[in-house]
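Colleague: next come a sequence and a model predicted from it.
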Amino acid sequence: MAKDNNPNPNKFRISPWLVYTSILLIFLFISFVTGSSSLQEPAQLKSSNIDNMLTKGQIKNVIIFNNKDAEIYLSDEGLKDPANKKVAKDIFDRPNKGPHYTTKFGDLKSFQEKLDRAKAEKKLVDYDFKEASNWSDILISLLPVIIIIGVWIFIMRKMSGGGAGGGGQIFNIGKSKARLFDEKNDVKTTFKDVAGLEGAKEEIQEIVEFLKNPEKFTNLGGKIPKGALLVGPPGTGKTLLAKAVAGEAQVPFFSLSGSDFVEMFVGVGASRVRDLFKQAKEKSPAIIFIDEIDAVGRARGKNSMSGGNDERENTLNQLLTEMDGFGSNSNVIVLAATNRADVLDKALMRAGRFDRQIFVDLPDIRERAEIFKVHLAPLKKVEGLDLDFLAKQTPGFSGADIANVCNEAALIAARNNKTAVDKQDFLDAVDRIVGGLEKKNKIITPEEKKAIAIHEAGHATVSWMLEHAAPLIKVTIVPRGQSLGAAWYLPEERQIVRPDQMLDEMCATMGGRAAEKVTFNRISTGALSDLEKVTKQARAMVTIYGLNEKIGNVTYYDSSGQSEYSFSKPYSDETAKVIDTEISALIESQYQRAIQILEENKDKLNQLADILIEKEVIFKDDLEAIFGKRSFDKNLEEVVS
């Protein structure tokens, strides 16, 4: 992943709530300053007292508002009168500058005549008329509205992503959440950093050539592809490959997830799609990478529970329009990644939108060695560590799994106070990841330990006697995770599998339960995972691969994924009975075959179980000492001793 190079990491960021508080304080300050010159509310004065105060010359000034209210400012003589002691000072015990009293009058003409007489007698300095402008009243009337707006903004911010990205601001909720990686500073990944994936890199290299030198293709009349879809299992490096394309092409790279378009507000997803493509066109040539596109690109109309105006469908419609709408000379290419291409909408997959699909498969043994080389580079490892050996021990592992193995091996080495990571640490790491954590302190009775040893010895014995069963690496009765014991095999990496190979694997899997039957003449619940595995294999042989004679060359597998939305089976009830019968017959036949093999090798089975109880872990050499070498291992490479 590219690092987040923030040019101003210590830049001061103003909190929105600080702004809201400041605005509120400003309103309060204005109300105090403009609403009155004192911090004390003026007292009410009765009309009968005004005449007496005017006669004594205690009133200095009068301001009349709206021809019905008046504010009265007292003179120095009036402030000295004990009757006005309460209004002489403010709440801070400072001289009150007024207004000191307020009063209401009925007839403006008669009130004005009183003031004129007092002014003529020089017992009143002046009086004046003003329009009412009480900011405190205005603020109080607006305060509920301000509170409602503030709460609304707070809720909108929370529902639109809590302030993250462009959608964090209520007025930017329709903006794209895509993160822009600058080609000069942020995108450092190139194809050299992507180990393995040779086929995918070769196929995607053409897109890089398009972006680097578009004239080379457009001069011949070719058009730049509008999109490429990276399809493959999780952890195989689809996102890493897309970033390598951006690093190689040296163009702006917009990265976001399919879920970033999803929002609870109507029209937001479509708005973000429009904004994303608008930004990309402004910076073209550019790459838009949508990770996990199945979040927004799922086939339309398959969920009968949703309405016709589904928000996700609107977002997908906008995405379809944008991909097929911008001109071919805009130099904007859309890359997308998913591990569920079968559920994507057909309109999204057609040529002109995603012109090509690039399958990113699990790495083979050679590619796994290259991936190990990349992830081993930062580790302190022993000299002469065999990468080919490590690659052989990790069949079916993705690039992410291999990275996890390397990290786990380093942790195990550090736990054992080693100065370098060695071969055994990697083997322990594979065991830890595949089987789980060892539980050596788990309480197991001697009877249970004997049963577990017989069970695992049965797996080892049957697999040793069958040609197509996976070669054994080791057998252990040390509990790991949820299993009480395990037999470790190194399966052959086949491109196609034949019926005899599948039957041998099923027979070896049933060897555990068969060993319990042969030895104790009773069975237990310990074969649950074995039964689950063989049932899946048998069902696949009958219903998917067409390997059953009674069912014939028929498959009920739907690669388009449409069957998951169907409430009916693609076969009749009579066929369902035949399928169930054939699955049961397949499993039972291999169970009886395993019993026969173990009956013929019962002494060796018990001998192997005794060694297993004593050592808890046995390896391939122990089986060779008991059974001799496998006659069909001549063409197989030696693996682990």
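Modeller: Arrived safely, thanks for sending.
Colleague: CA only for contacts and neighbour counts going forward, please
Modeller: Will do.
Colleague: let me see the ranges of the strands in this protein.
Modeller: Here the chain has its strands, by DSSP state E, at 43-44, 59-65, 69-74, 101-104, 126-130, 179-181, 227-231, 253-257, 286-291, 332-338, 356-359, 472-476, 486-489, 617-619.
Colleague: please state the offset of the longest helix along the chain from the chain centre?
Modeller: Identified as the longest helix of the chain according to DSSP state H is helix 573-600. Put simply, helix 573-600 sits 43 Å off its chain's centre (C-alpha atoms, centre = their mean, to the nearest Å).
Colleague: adding another structure so you can compare the two:
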Amino acid sequence: MAKDNKNLNKKPKFNPYWVYGFIIAAFLSIQLFSGGFGGSSTKKINPSEFFTYLQRGEVKNVDIVNNREARVYLNKEAMELEVHKKSKPTNFLPTVNPSPNYTFEFGDLKLFQEKLQSTIDDNNLSVPVSFKTEENYWGSLIMSLLPFILIIGVWIFIMRRMSGGAGGGAGGQIFNIGKSKAKLFDEKTDVKTSFRDVAGLEGAKEEVQEIVDFLKNPDKYTSLGGKIPKGALLVGQPGTGKTLLAKAVAGEAKVPFFSLSGSDFVEMFVGVGASRVRDLFKQAKEKAPAIIFIDEIDAIGRARGKNNFSGSNDERENTLNQLLTEMDGFGTNTNVIVLAATNRADVLDKALMRAGRFDRQIYVDLPDVRERKEIFEVHLRPIKQSEELDIDFLAKQTPGFSGADIANVCNEAALIAARNGKKAVGKQDFLDAVDRIVGGLEKKNKIITKEEKKAIAYHEAGHATVSWMLEHAAPLVKVTIVPRGQSLGAAWYLPEERLIVRPEQMLDEMCAALGGRAAEKVIFNKISTGALSDLEKVTKQARAMVTIYGLSDKVGNLTYYDSSGQSEYGFTKPYSEQTAELIDKEISDIIEEQYQRAVKLLEQHKDKLTLLAEELLEKEVIFKDNLEKIFGKRPFAKPELDIRKKEEKSEETTDENSEE
């Protein structure tokens, strides 16, 4: 009984649908009351019909309302006629005054009065005409309140949408805007990703696995006085597997895992970001030990006080300040680990990067040839492969590819094989997939004149010839004059994977890039706009040699590169005008020297250049074998890396020696 009394005393929750119902009722009321208090259904006629009834003596009286509407009342004899029986009004609400039989609106009042009076006089009628003024008080009141009602209804609707609630009371839902949007993964959630699905990344995987191991077996570390790291920051280029590592942690840790993006803290209302940070850490502490993963943390973690001229970044800075306090503040709980990922570590705030907040910075680099093979093995599991497919070959053909790029190659190869009606994916499908991703889609139907095609052939043959003759240039794989993407021709190389680059290597690469324009000069004694991308690449390389790497004798061992991205010089150059002139001249001299070197090489091998261009015009696509027939074996060919799995220690030693 007490429980029933308690329920009776409980106040009903406010339901936002009441507001929507009130708005609908307001519209209905306007329609209802706009016709007067009688609420009758009166038939509308046109003025010509009225004057016909008037001439026949069927009209009893006429009321003119607000100088624009006429209300017609019929006499008893007319009401008995068949034509007027349907005009009998039906009253929905009780009314004192009788309802009119007909109504109509007229234009000019003076003209209507003159015609009405002349009709009455001509037919010797006695029809009283009265003038009335009516005001719709209820309609005016509702119309004046309607904008406010609409604003309140729309505001409540937006609040409910932003809070994510579809039902229940809006009074509680409105304040959910400050709640965290993190998605929780725990023992009830089936996360299938594990460290087995993360190929390569051995160093990064080892550090992340240690964090997972600490959560599973904390005594192993705390018994020696160690402390759990409070945070780990995954840094790397896009597509290298940072988020995939976090998914593997969620699948392996077996502890509550909160996942969200840095942009989830950003909102149009002041104070919402900081409120969501507090709520996120509150939930994590309640379920501790737990892991929080913030993807793309640079959305809220950018350095404070940089380029903030208008003060518009105050809300983001407040969010960052709250995050700093929660990660390592006065009342921090040590059982919550924060994982974060970014590819813009250079723009993050120094306070966020310090030890005690992010104790570890885990660099996730692009995979090398061995790691690419492991990644291929993971992504080839669901694909039907042909028997002759060599994974070692695929790994060598994709230098500089990230894990996401390799996944895209495997998928694109499967699509190409299916498009060609094959039952298994073969080597050529993967080569076509790499070409499709790197160069774009082939455009065999593009209209090109014979002169343009000849110029393109000699241009690409020039690249191939120069790169074949230089020691440090990347070895050629394939040359084509079939338009692909935005390019009219292309040459594919297999660059050597270097950790450091020497000046002679950069100069050889620049010379090979200028081989296309040099070939046009040697053969046609003319140059064209076809070398735009080559010139862009060469100019960037030369500028990097002079201003970044300090490889110029004239400028010296100086660098104007700021790795933090927070240069103290602002918008000004960190060198004088005289130095700027020296830099520009040095860049121009380096490029011109390599161009003349390419011209000299091509003049020495002009006959072979012509043979290669003619074969390219005939076949449109040529490979390394075609160049060997014309030029002979490349004099600077290097032994290929053996990336087979090492099964025995003796094989490991042999392979390491061969790589060295």
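Modeller: Yep, it's here. No experiment lies behind these values; they were computed from the predicted model shown.
Colleague: tm score of chain vs chain?
Modeller: TM-score of the superposed chains, computed with TM-score structural alignment, normalised by the length of the first structure, equals 0.78; 539 aligned residues with a C-alpha RMSD of 3.4 Å.
Colleague: hang on, the earlier thing: now the strands of the first structure in CSV, with distance to G199 of the first structure and mean neighbour count?
Modeller: Below are the strands of the first structure laid out as CSV (distance: least, C-alpha to C-alpha, whole Å; neighbours: other C-alpha atoms under 10 Å):
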stretch, distance to G199 of the first structure, mean neighbour count
strand 43-44, 90, 14
strand 59-65, 87, 20
strand 69-74, 90, 21
strand 101-104, 90, 18
strand 126-130, 86, 13
strand 179-181, 26, 19
strand 227-231, 12, 24
strand 253-257, 23, 23
strand 286-291, 20, 25
strand 332-338, 16, 25
strand 356-359, 9, 18
strand 472-476, 31, 21
strand 486-489, 29, 19
strand 617-619, 37, 18
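Colleague: adding distance to H375 of the first structure, write these out as a markdown table.
Modeller: Output for the strands of the first structure, formatted as a markdown table (distance: least, C-alpha to C-alpha, whole Å):
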| stretch | distance to H375 of the first structure |
| --- | --- |
| strand 43-44 | 82 |
| strand 59-65 | 83 |
| strand 69-74 | 84 |
| strand 101-104 | 84 |
| strand 126-130 | 82 |
| strand 179-181 | 24 |
| strand 227-231 | 23 |
| strand 253-257 | 24 |
| strand 286-291 | 23 |
| strand 332-338 | 23 |
| strand 356-359 | 23 |
| strand 472-476 | 25 |
| strand 486-489 | 24 |
| strand 617-619 | 28 |
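Colleague: to S160 of the first structure, which of the ones you listed lies closest?
Modeller: Proximity to S160 of the first structure (C-alpha to C-alpha) singles out strand 253-257 among the strands of the first structure, at 15.6 Å.
Colleague: what's I481 of the second structure aligned with over in the first structure?
Modeller: Taking TM-score structural alignment for the superposition, I481 of the second structure sits opposite I477 in the first structure.
Colleague: now G203 of the second structure
Modeller: Aligned partner of G203 of the second structure by TM-score structural alignment: G199.
Colleague: how close does that match sit to N416 of the first structure?
Modeller: From G199 of the first structure over to N416 of the first structure the distance is 40 Å, taken as C-alpha to C-alpha, to the nearest Å.
Colleague: how about F181 of the first structure?
Modeller: For F181 of the first structure, the distance to N416 of the first structure equals 41 Å [C-alpha to C-alpha].
Colleague: on that earlier part again, mind listing what the match of I481 of the second structure touches?
Modeller: 449, 452-453, 456, 484-486, 612-613, 616-617 (C-alpha atoms under 8 Å, 6 or more residues apart in numbering).
Colleague: if we use 10 Å, what do you get?
Modeller: Going by C-alpha atoms under 10 Å, 6 or more residues apart in numbering, I477 of the first structure touches 440, 449-450, 452-457, 483-487, 609, 612-613, 615-618.
Colleague: show me what D190 of the second structure lines up with in the first structure.
Modeller: Per TM-score structural alignment, D190 of the second structure is aligned with D186.
Colleague: what's the distance between that match and F253 of the first structure?
Modeller: For D186 of the first structure relative to F253 of the first structure (C-alpha to C-alpha), the value is 9 Å.
Colleague: shared neighbours of these two, anything?
Modeller: Common contacts of D186 of the first structure and F253 (C-alpha under 10 Å, 6+ apart): 180, 247.
Colleague: for the stretch 451-600 of the second structure, what spans make up the helices?
Modeller: Under the criterion DSSP state H, counting those that start in this stretch, helices of the stretch 451-600 of the second structure are mapped to 503-513, 515-524, 532-547, 577-604.
Colleague: can you lay out those as CSV showing mean neighbour count and distance to K350 of the second structure?
Modeller: CSV is the format used below for those (neighbours: other C-alpha atoms under 10 Å; distance: least, C-alpha to C-alpha, whole Å):
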stretch, mean neighbour count, distance to K350 of the second structure
helix 503-513, 21, 34
helix 515-524, 24, 46
helix 532-547, 17, 26
helix 577-604, 17, 32
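Colleague: which stretch among those helices comes nearest K629 of the second structure?
Modeller: Closest among the helices of the stretch 451-600 of the second structure, using C-alpha to C-alpha: helix 577-604, at 17.6 Å.
Colleague: would you mind getting the average deviation of the closest one from the first structure?
Modeller: Following the fit onto the first structure, the mean deviation recorded for helix 577-604 of the second structure is 0.5 Å by mean C-alpha distance after the TM-score superposition for the first structure.
Colleague: so that helix corresponds to what in the first structure?
Modeller: Taking TM-score structural alignment as the measure, the first structure aligns residues 573-600 with helix 577-604 of the second structure.
Colleague: ok so, going back, which one of the helices of the stretch 451-600 of the second structure lies nearest to F293 of the second structure?
Modeller: Proximity to F293 of the second structure, assessed across the helices of the stretch 451-600 of the second structure by C-alpha to C-alpha, is greatest for helix 532-547 (36.4 Å).
Colleague: and that closest one, what does it pack onto?
Modeller: On a contact count with 3 or more C-alpha pairs under 10 Å, 6 or more residues apart in numbering; DSSP states H and E, helix 532-547 of the second structure meets helix 503-513, helix 515-524, helix 577-604.
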